[in-house]
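**Student:** model the following, please.
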Amino acid sequence: MKEKKSFFQRLLPLPFVSVVVAACWLMLGHSADLFDILVAIILGIGIPKIIEPFLVGTPHIKWRLALKLFFVVLWDIIISNIRVAKQVLGPIKNLHPQWFRVPLDSEHEHVNTLLAMIITTTPGTVSAGIDQERGDILVHALSTDNTDAEIIEIKRRYEQPLLEIFNVKQGEDA
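**Tutor:** Reported below is the predicted structural model:
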């Protein structure tokens, strides 16, 4: 049986999204004229209604762990930027580019997609693609001497937390 929604829930199914959309419209327009405010309200009500059906399947995640992972990735991005700058500005002979495959512990779509995005976002590494049949991600590192250590680090720092965030057991499908 479907839960009956109040008038407010039907009008603003995603209140936070409504506020963000309306605020963005006003900021992009650099105006607080009556017309712009009315357009912002209409967009703030209309856009969340349009996208609501697409968000119904949003997975339940552990937000505290997700926030922790966010700061781990942010820190890694900062440190990797410094490391890559030193490598690129240093002698080319010190670069050891490598291709390697990171085996996936799950077939969970969100986990694997986010893992590939994190790998690509971190300077010095790029994920070239997820191979569902092989169950791995093809990764290129700008410079590494030990691909096994890189794989272990990627799995420990990113994949394991992602599995916990989405409450996925190893080997589990989406």
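**Student:** alpha carbons only for contacts and neighbour counts from here, please
**Tutor:** Will do.
**Student:** nearest residue to the middle of this protein?
**Tutor:** By CA atoms, centre = their mean, the mean C-alpha position of the chain lies nearest to residue 114, the distance being 4.9 Å.
**Student:** mind checking the SS state of that residue?
**Tutor:** helix (DSSP: H, G, I helix; E, B strand; the rest coil).
**Student:** please generate a structure for the following sequence too, so the two can be compared:
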Amino acid sequence: MTAERLGFPQPWLSVALFVVWQFLADGVSGASVVMGIILAVIIPQITHRFWPDSPRMRKPWVMIRYLVVVIYDIIVASITVAILILNPRRPRPAFVSYPLTLDHPLAITMLASTISLTPGTVSADVSDDGELLLIHALDVDDNEELIRAIHQRYEKPLMEMFQ
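**Tutor:** Alright, predicted model coming up:
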């Protein structure tokens, strides 16, 4: 029997909601556990129509490597942005059109979120046809180098996981 047939259309969302609720509650009590269970069951039931079909994750172990790279990049980018702010040199901001090879909305969302999580870059827009991602970067020397770095570090592992 699948989790969806048991009334959990998004089982990982249910688990996450329950855990987050317990962290937000003022200590674990019977009432907070009951409320956490209610939220973990009801919210996915109400929102399941809005969720896109999840792509099959073909290589879930790649996610661990991906997360390590993202955390490393966030730390390095944080230091780089701090140095840039303290440096008298003016940054070279730019909008860069990134050509997407990903085609599933969830994978594109993960890429855009990763880019926005990294200090100094923000995903600004996705084209209507889903082929371009508009990125604003705080300091860019070479647009093509930024595109190559994003493709190698983020998009390629996402493609390996989902396609």
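**Student:** the residue nearest to the centre of structure 1 pairs with which position in structure 2?
**Tutor:** By TM-score structural alignment, residue 114 of structure 1 lines up with residue 110 in structure 2.
**Student:** list the contacts for its match?
**Tutor:** With CA atoms under 8 Å, 6 or more residues apart in numbering as the criterion, no residue contacts residue 110 of structure 2.
**Student:** that one and residue 11 of structure 2, how far apart?
**Tutor:** Noted for residue 110 of structure 2: a distance of 19 Å to residue 11 of structure 2, by CA to CA, to the nearest Å.
**Student:** also residue 27 of structure 2?
**Tutor:** Separation of residue 27 of structure 2 from residue 11 of structure 2 (CA to CA) stands at 24 Å.
**Student:** again with residue 149 of structure 2
**Tutor:** Going from residue 149 of structure 2 to residue 11 of structure 2 by CA to CA gives 34 Å.
**Student:** of those two, who's got more company?
**Tutor:** Neighbours per residue (other CA atoms under 10 Å) separate residue 149 of structure 2 from residue 11, with residue 11 holding more: 17 against 12.
**Student:** look at residue 6 of structure 1 and say how many residues are nearby.
**Tutor:** By other CA under 10 Å, the residues close to residue 6 of structure 1 number 10.
**Student:** can you pull out the strands in structure 2?
**Tutor:** Along structure 2, the stretches classed as strands by DSSP state E are 94-99, 121-126, 132-137.
**Student:** for residue 45 of structure 2, which of these is the nearest?
**Tutor:** Smallest distance to residue 45 of structure 2 across the strands of structure 2 (CA to CA): 28.4 Å, for strand 121-126.
**Student:** tell me the residues of structure 1 aligned with the closest one.
**Tutor:** Mapping strand 121-126 of structure 2 onto structure 1 (TM-score structural alignment) gives residues 125-130.
**Student:** mind listing what's buried along that stretch?
**Tutor:** 125-127, 130 (16 or more other CA atoms under 10 Å).
**Student:** what do you get for stretch 46-56 of structure 1?
**Tutor:** Buried residues in stretch 46-56 of structure 1 (16+ other CA under 10 Å): 46-49.
**Student:** likewise for stretch 131-139 of structure 2?
**Tutor:** 132-139.
**Student:** now do the helices in structure 2.
**Tutor:** For structure 2, applying DSSP state H gives helices covering 11-24, 30-47, 62-86, 105-117, 143-150, 156-162.
**Student:** redo the ones you listed as TSV? Include distance to residue 99 of structure 2.
**Tutor:** Shown next, in TSV, are the helices of structure 2 (distance: least, CA to CA, whole Å):
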stretch	distance to residue 99 of structure 2
helix 11-24	30
helix 30-47	31
helix 62-86	20
helix 105-117	11
helix 143-150	8
helix 156-162	13
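**Student:** what's the closest of those helices to residue 94 of structure 2?
**Tutor:** Of all the helices of structure 2, helix 143-150 sits nearest to residue 94 of structure 2, with 8.3 Å by CA to CA.
**Student:** contacts for the closest one?
**Tutor:** Helix 143-150 of structure 2 is contacted from outside by 96, 98, 140, using CA under 8 Å, 6+ apart.
**Student:** what span of structure 1 is that helix aligned with?
**Tutor:** Under TM-score structural alignment, helix 143-150 of structure 2 corresponds to residues 147-154 of structure 1.
**Student:** mean shift between that stretch and structure 2?
**Tutor:** Compared with structure 2 after fitting, stretch 147-154 of structure 1 deviates on average by 0.7 Å (mean CA distance after the TM-score superposition for structure 1).
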